[in-house]
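Undergrad: fold the following for me, if possible:
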Amino acid sequence: MEHALIIAAVVIVVAGGGSAALVPWARSRRQHPPAGPSGSGQPDQASEEQAGGVGTLERPAEPGTEPAAPPEQAAPPELSTPAEAPPARPAVERPPPSAGRLARLRGRLARSQSALGGVLLRLLSSGTLDDQAWEEIEDTLITADMGVAPARQLVEELRT
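TA: Okay, the predicted model is just below:
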């Protein structure tokens, strides 16, 4: 059951990240529609000739007449791109530095309302943790039916 929940959470995070990455891409595509090959939206003569399309032939000039000036082609409209500043990255919140193991344990024990938590909190908050205090902590854990070996292991890990 736990594995299924973990897999589902990973799938949701990956899908959310993928869709979040596609949103800016889709917005930029809507703002700048794709232009034709020359940018004017009309096909080039070179592309028509390469494609083998039907074109118009110019008649040779008749003798005695001036050749007509070629029609001027309209200059392609310049696409103006607004000067967009790159989007500012949001400030990353950094969590406060984690407290030491004993400080976190004291905080959790303070929220605890059990007799065991109260005894351990009193011993750990006494200010100085000498060998006698560590033995009392170990005895409290053993009397709480934790067992000798796990109690000793926990006390050793807390001492370091």
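
Undergrad: every contact and neighbour count from this point should use C-alpha atoms.
TA: Noted.

Undergrad: surely Val148 meets Thr140?
TA: No. Contact criterion C-alpha atoms under 8 Å: Val148 and Thr140 do not qualify, at 10.6 Å.

Undergrad: for the comparison step, fold the sequence that follows:
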Amino acid sequence: MAWASRLEVPDTDDGRVGAGIALARRISSPGYPFDEAAARRTVEREMASGGGGFDDAAAQGRQTAAPWSGGRLADLRTPTLVLHGAQDPVVRPSAARAVARAVPAARLVVLPGVGHDLPEALWPRLTGEVRAHVDLAAVSRAAGPRVSARPGCSR
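TA: This is a model prediction of the structure:
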């Protein structure tokens, strides 16, 4: 993401919108068409809300320097689904694999062709993955502690 810090952005709303769309394109999913109109709406909505956009150096610094403030992932006892884009240029897929390894019985789904966004064409697959995960967790809970949230794993 270092390239974003070197972007020359005109100090106008149009300049910031254009740069926001460029960033959205850069982190988008290469296996899916880029929806520039949707990216524009998102950037404009973010600007209208007063939220720190990509060109807000303070906001970016807080995000990249934020220490983990949660508990140990290994202590989680909640059925966990980790969804991650195989071509994510912001958070590498190895991070998703590390999270899935750290959480007991987590289920990892790496999505081919997906970057750091969630293209609309992928929404049915995502909702299906979440629905399957919730159903499996419900069955596991009803069956008692001997059933794993991930097929082939024991607790």
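
Undergrad: can you pull the TM-score for these?
TA: The TM-score (TM-score structural alignment, normalised by the length of the second structure) is 0.21; 49 aligned residues with a C-alpha RMSD of 4.4 Å.

Undergrad: one step back: between Val148 and Thr140 of the first structure, who's got more neighbours?
TA: Applying other C-alpha atoms under 10 Å to Val148 of the first structure and Thr140 shows that Thr140 carries more neighbours, namely 17 against 13.

Undergrad: so the more buried one, which of the three states?
TA: Under DSSP: H, G, I helix; E, B strand; the rest coil, Thr140 of the first structure falls in the helix class.

Undergrad: residues touching it, list them.
TA: 116, 119-120 (C-alpha atoms under 8 Å, 6 or more residues apart in numbering).

Undergrad: which of those residues has the most neighbours?
TA: Within the contacts of Thr140 of the first structure, neighbour counts (other C-alpha under 10 Å) peak at Leu120, which reaches 20 neighbours.

Undergrad: just the helices in the second structure please.
TA: For the second structure, applying DSSP state H gives helices covering 2-5, 13-27, 36-49, 57-65, 93-102, 123-143.

Undergrad: now for the ones you listed, which one comes closest to Leu81 of the second structure?
TA: Nearest to Leu81 of the second structure among the helices of the second structure is helix 123-143; the distance by C-alpha to C-alpha comes to 6.9 Å.

Undergrad: contacts only, for the nearest residue to Glu36 of the second structure once chain neighbours are set aside.
TA: In this structure, Glu36 of the second structure finds its nearest non-sequential neighbour in Ile21, 7.0 Å apart by C-alpha to C-alpha, 6 or more residues apart in numbering. Ile21 of the second structure is in contact with 36, 39-40, 43, counting by C-alpha under 8 Å, 6+ apart.
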